[in-house]
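K.L.:
have a look at this prediction, sequence included:
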Amino acid sequence: MGNSSKKEAAEGGEGGAVAEEVEEGAEQKKKEEDEPYYDQELPPQVEDSVESRESMLGLTFLGLSNLPTRICSLTQLEKLFLSNNRLQKLPNAFAQLERLRVLGLDQNKFDDIPLVVCELVNLTHLYLSNNKLLTVPVELCNLENLRCLWLDGNYFQHFPRLLMKLPNLSSLQLGDNMIRDLPNNLWRMEQLQGLWLYGNRFSKFPKVLTRMEYLEVLDLDRNQIPSLPDLDHLPALRLFAYDLNPVKVPPKVLDEVMLVGPGAADLRDAREQKLEEERQGAEEEAARHAEMEAKLLLKIRLKGPTQLSTLAPEQEPEQEPGTSPDRQPNGVADGMVNGVGLDGREGQ
């Protein structure tokens, strides 16, 4: 706008109205350039899914370079998959999808994580694999409910420290990047249970991992780690993968841990043999115990039932010679045994 036009606009002249129209047109054009989204025609089955207004929508493998605007009006969506397209950004109206819990943006062309995604505070799962990401924005810390984050197949050279501020993150995928080390205070992520670091550039085992007692899954496949420390002090660990590293000896781990890497098969065979020996030993012990119980039961049956006395030991009557403690007294029979006849006289 020239100086004369600015002056007329300030004075409220006719040129001011024209100037305002020019400014509005420029703003609208800029907005269209910033958000070139349109309602393109979608395949019939996809159109049916959009019209059904269900809580889940899949728009994968459609070659989308822009997101159709009407998708942002589907406020009932809880799961949205936009994987395997050509998306580079998302419209600001995307923030209307407040109920989203699962969002798939993997296999696209994002150079940065769209800031509008960081406004979806109910997200629990966010997939951004195989894009062109180098960093994460500070705004990502808004996603306090995020539990699962996939950032594998990007261009990260360092561990994104901002992820340590996500209080509920339990599963983190950072494989196939260019990371060489980890923060020394990573062990503070006590909620982290699964960590995938395969296909990076680690030349030694990160010491901080030996302090992460809550880790259940650790994947360090395809790195350059020559040796591994003992991990038998990690109580929660259940799977440790270190395949395709220059490692010759597997680490010591608890018996419950599954190992994937050099020497793991031999260790697994040794464990199975040990378990088989323990099983056979337990079966033999159970058989001996059962045999002893059977012999004891047979002995009791042959001896016959015994009558238990309710008298104290000092009150028990003295046993007459020649009588059995288990036999009840019988005057007639006892008399005959002692040579006394039925009439009370002595005789045979």
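P.N.:
Perfect, I can see it now. Numbers count the residues shown, from 1 in each chain.

K.L.:
all contacts plus neighbour counts: C-alpha atoms, from now on.
P.N.:
Will do.

K.L.:
my guess is Lys204 contacts Leu220. True?
P.N.:
No. Applying Cα atoms under 8 Å as the test, Lys204 and Leu220 come out as separate, 10.6 Å apart.

K.L.:
put this next to the previous one:
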Amino acid sequence: MDTLAKLRAGQLVGLKRLDLSCGLTEFPPEIFQLADTLEILNLSGNALSRLPEDLHRLSHLRILFCSDNQFTELPACLGQCTKLSMIGFKANQIEHVPGAALPPLLRWLILTDNRIQQLPDELGQRPLLQKLMLAGNRLQTLPASLARCERLELIRLAANQFTELPETVLALPGLSWLAYAGNPLREDASALREADNTPDIEWSHLELGQKLGEGASGIIHQAQWNAPGQPAHAVAVKLYKGSMTSDGSPLNEMNACIAAGQHPNLIKVLGRVTGHPEQTAGLVMELIDPSFMNLAALPSFDTCSRDVYAPATRFTYDSALRIARGIASAADHLHAQGICHGDLYAHNILYSHEGDCLLGDFGAACFHALDNSPQSRALQRIEVRAFGILLGELLERIDSDMSDQQHAKWKDLQQRCTQPDVLARPDFAAISQALA
């Protein structure tokens, strides 16, 4: 019996999470049978265009997903849901976001891939706001009131219509992860890059093997590269999806990955895939040793903007220091190329127990001008705060072989990287020197 049938038969009373994706055109009123317990409601992948005005009867509702539906307006009834903190309306047709639709405890708002041209001033009156996903809309400005959102740590503005980055955003004291590629910025920083010399690799020379992983932007396979006149070479091939992700366009990710160049703590790009039968874009990359593992897992609903580490994760002081040095060096290299990674997180870092590490996933990467302007410095220092958070997470998990003096120095650097005055933070060259 499917979930909707069980719901209508009254068999789901007491449920805390409900997922319904079955071509719904109307909100099933039977959902209100779960009002005393329901905390997470996922109605993504239907044909809904409205929600009931009395949605607030779901008095325990914390999380609501309505992505891939047919909404043209963010429903105002959401604002009456007193415990609602996470809202996801990705890939609808939303043009209007009324201030009344923003609940008082709003923490995480996903409006990716819609048609929004303007956001309400009330957004700045949501002090708990931590993550704001706005990629793939038609925004040219953000409300000035956003300056009051001092807890806001992650913003995705990629693929909109910004001709300049809002100064309000660049001065936010908590901002750590920013994506803005694919906007018609007045100074197209990507045009300042050197010519792309990445070799082309024919699709016919690649033999795909097992899937190694899949993210929002693409699928990674293990493969054999059979270059003419060369022995077969084990590689990884990432084939990019064409759809908009929460970070922005997958093709922007590919361009940034190529422009990053080579560094010991970045995954090496060997070439660009050409001649794919479906014209799918892709990159051929160095195959990573299977002894490497992800430093952490993605943030959860509860942690919001913080990665989730396995409970047993611990580091020696030396291995943690090697990780910190490697990532700081990689970030310094990227900034010297005029690139901000945009997603400097533990879940995007591969590491070995000895402390060898690689920074991956350029889905949120963006170009900035190769100058020392306040804007370029601010963009770099926003990323420094993300690194400071990483330093704090490593410090919490270092075993007892750390001296008091080492602890004090690490803590001091971590605090300087995360201080609220954006431009007062050190750059990665200074951070690398401190870690040396």
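P.N.:
Great, that's in hand. If you're wondering where the values come from, they're calculated on a predicted model, not measured in any experiment.

K.L.:
on that earlier part again, among Lys204 and Leu220 of structure 1, which residue is more densely surrounded?
P.N.:
Higher neighbour count among Lys204 of structure 1 and Leu220: Leu220, with 25 against 14, using other Cα atoms under 10 Å.

K.L.:
how about the more buried one, what's its partner in structure 2?
P.N.:
Under the alignment (TM-score structural alignment), Leu220 of structure 1 pairs with Tyr180 of structure 2.

K.L.:
ok, for that match, nearest residue in space, not its chain neighbours?
P.N.:
Leaving aside its sequence neighbours, Tyr180 of structure 2 sits nearest to Ala158 (Cα to Cα, 6 or more residues apart in numbering; 4.0 Å).

K.L.:
so where do the strands sit in the stretch 201-350 of structure 2?
P.N.:
For the stretch 201-350 of structure 2, applying DSSP state E, counting those that start in this stretch gives strands covering 206-214, 218-225, 233-240, 269-274, 282-286, 293-294, 339-340, 349-351.

K.L.:
pick the most buried one from these.
P.N.:
Mean neighbours per residue, mean count of other Cα atoms under 10 Å, is largest over the strands of the stretch 201-350 of structure 2 for strand 339-340, with a mean of 28.

K.L.:
what is it packed up against?
P.N.:
strand 366-367, helix 374-396 (3 or more Cα pairs under 8 Å, 6 or more residues apart in numbering; DSSP states H and E).

K.L.:
helices along the stretch 201-348 of structure 1, start to end?
P.N.:
For the stretch 201-348 of structure 1, the helices defined by DSSP state H, counting those that start in this stretch cover 264-303, 331-337.

K.L.:
contact partners for Phe162 of structure 2?
P.N.:
139-141, 183-185 (Cα atoms under 8 Å, 6 or more residues apart in numbering).

K.L.:
apologies, that question was intended for Ala76 of structure 2.
P.N.:
Neighbours of Ala76 of structure 2 in contact, by Cα under 8 Å, 6+ apart: 98-102.

K.L.:
now for those, which pair is the farthest apart?
P.N.:
Greatest spatial distance among the contacts of Ala76 of structure 2 (Cα to Cα): Pro98 and Leu102, at 7.7 Å.

K.L.:
of the two, which one has the most company?
P.N.:
Leu102 (26 against 18).

K.L.:
any idea how far Gly136 of structure 2 is from that one?
P.N.:
20 Å (Cα to Cα, to the nearest Å).

K.L.:
and stretch 289-305 of structure 1, which stretch of structure 2?
P.N.:
Under the criterion TM-score structural alignment, stretch 289-305 of structure 1 matches nothing in structure 2.

K.L.:
ok, whichever residue in structure 1 pairs up with Ser44 of structure 2 - contacts?
P.N.:
Aligning on TM-score structural alignment places Ser44 of structure 2 opposite Ser83 in structure 1. For Ser83 of structure 1, the contacting residues are 59-61, 104-108, by Cα under 8 Å, 6+ apart.

K.L.:
7 Å instead?
P.N.:
Shown in contact with Ser83 of structure 1 (Cα atoms under 7 Å, 6 or more residues apart in numbering): 60-61, 104-108.

K.L.:
same check for those residues, but in structure 2.
P.N.:
Contacts conserved in structure 2 for these, using both residues aligned by TM-score structural alignment, their matches' Cα atoms under 7 Å: 60, 104-108.

K.L.:
among those, which ones are buried?
P.N.:
Buried residues within those, counting neighbours by 16 or more other Cα atoms under 10 Å: 60, 104-108.

K.L.:
closest to Lys411 of structure 2 out of the helices and strands packed on strand 339-340 of structure 2?
P.N.:
Nearest of those to Lys411 of structure 2, taken as Cα to Cα: helix 374-396 at 7.5 Å.

K.L.:
what's the following helix or strand after the closest one?
P.N.:
Downstream of helix 374-396 of structure 2, the next assigned helix or strand under DSSP states H and E is helix 404-418.

K.L.:
that next one vs helix 374-396, what angle?
P.N.:
150 degrees (axes from the mean of the first three to the mean of the last three Cα atoms, to 10 degrees).

K.L.:
one step back: could you dump the buried ones among the kept ones among the contacts of Ser83 of structure 1 to TSV with secondary structure?
P.N.:
Listed next are those as TSV, based on DSSP: H, G, I helix; E, B strand; the rest coil:
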residue	secondary structure
Thr60	coil
Gly104	strand
Leu105	coil
Asp106	coil
Gln107	coil
Asn108	coil
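
K.L.:
rebuild those as a markdown table, extending it with distance to Pro160 of structure 1.
P.N.:
Shown next, in a markdown table, are those (distance: Cα to Cα, whole Å):
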| residue | distance to Pro160 of structure 1 |
| --- | --- |
| Thr60 | 28 |
| Gly104 | 20 |
| Leu105 | 19 |
| Asp106 | 18 |
| Gln107 | 20 |
| Asn108 | 20 |
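
K.L.:
give me the nearest residue to the aligned partner of Pro98 of structure 2 in structure 1, chain neighbours excluded.
P.N.:
Aligning on TM-score structural alignment places Pro98 of structure 2 opposite Pro137 in structure 1. Of all residues not flanking Pro137 of structure 1 in the chain, Ile113 sits nearest, at 7.0 Å (Cα to Cα, 6+ apart).

K.L.:
and the one you found, how many neighbours?
P.N.:
Applying other Cα under 10 Å, I find that Ile113 of structure 1 has 22 neighbouring residues.

K.L.:
what of Gly331 of structure 1?
P.N.:
9.
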